[in-house]
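Visitor: just coords:
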């Protein structure tokens, strides 16, 4: 399971305390979701040009890029046209590829 990315060390500590309270059934699932929203870093937001730039930087076709990201070539095309936005998980994968290249997920 991937490591959760918190907004700060303080956010991580607060979320950990809230998680313990949730496990002890002191706070509700709704309240825990509010702590998630407050403390956990959101997935990055990539626009169409940024996605195309990431793919071109790793020097692969849309079809190959789609294969690595476990999606369809048409989805990559839609991202690069700006017709669709990558989901949270796909955005995280794009963030990893941007920072480390394709080798890290190959």
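Guide: Perfect, thanks for sending it. The structure displayed is predicted, hence computed values, not measured ones.
Visitor: from here on, contacts and neighbour counts on C-alpha atoms
Guide: OK.
Visitor: residue 20: neighbouring residues, count only.
Guide: 12 (other C-alpha atoms under 10 Å).
Visitor: so which helix or strand takes in it?
Guide: Per DSSP states H and E, residue 20 falls inside helix 9-23.
Visitor: helices and strands around that helix, which ones?
Guide: Contact partners of helix 9-23 among helices and strands, from 3 or more C-alpha pairs under 8 Å, 6 or more residues apart in numbering; DSSP states H and E: helix 29-39.
Visitor: give me the contact list for the helix it packs on.
Guide: Outside helix 29-39, the residues that touch it by C-alpha atoms under 8 Å, 6 or more residues apart in numbering are 6, 7, 8, 11, 12, 14, 15, 18, 19, 22.
Visitor: ok, and here's another one to check against it:
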């Protein structure tokens, strides 16, 4: 079972083993949260980019308006419009939430 802080699958089987071991060591108190976060960054796949088509397809699959998606992401409706028009790219927390929505669905963020 994936720990709650894991964003995506490990990059390789070896890194999966390293990540699992470090998670267990963290749970037992041998590794602090900051060190575990550093290991997560090294072991886990980065969040993929979200282009305009991917954002719109996700929004339509979830049957959300741009305004409602903006509210779910704690972003402005104009940001969602700009992402879907290709003027801007989502980043930071918005990018992570888009990835979470795509992987786990709307229930994961509500």
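Guide: Yes, it's here. It should be emphasised that the depicted structure is a prediction, and the values quoted were computed from it without experimental measurement.
Visitor: quick revisit: specify the angle between the helix holding residue 20 of the first structure and helix 29-39 in degrees.
Guide: In this structure, helix 9-23 of the first structure runs at an angle of 170 degrees to helix 29-39, with axes from the mean of the first three to the mean of the last three C-alpha atoms, to 10 degrees as the basis.
Visitor: what's helix 9-23 of the first structure in contact with?
Guide: The contact list for helix 9-23 of the first structure, computed with C-alpha under 8 Å, 6+ apart, reads 6, 27, 28, 29, 32, 35, 36, 38, 39, 40.
Visitor: ditto for stretch 93-106 of the first structure
Guide: 44, 51, 54, 58, 68, 69.
Visitor: okay, the last one and residue 32 of the first structure: tell me how far apart.
Guide: Meaning residue 69 of the first structure. Here residue 69 of the first structure is placed at a distance of 30 Å from residue 32 of the first structure (C-alpha to C-alpha, to the nearest Å).
Visitor: compare the two (neighbour count), which wins?
Guide: With other C-alpha under 10 Å as the criterion, residue 69 of the first structure and residue 32 differ in neighbour count, and residue 69 comes out ahead with 20 against 17.
Visitor: I'd assumed residue 8 of the second structure was in a strand, is it?
Guide: No: assessed with DSSP: H, G, I helix; E, B strand; the rest coil, residue 8 of the second structure is coil; it does not lie in a strand.
Visitor: who are the contact partners of it?
Guide: 44, 45, 46, 47.
Visitor: tell me which element the residue nearest in space to the middle of the second structure falls in.
Guide: Averaging the C-alpha coordinates of the second structure gives a centre point, and the residue nearest to it by C-alpha atoms, centre = their mean is residue 96 (3.2 Å). With the criterion set as DSSP H and E, the secondary-structure element containing residue 96 of the second structure is helix 92-104.
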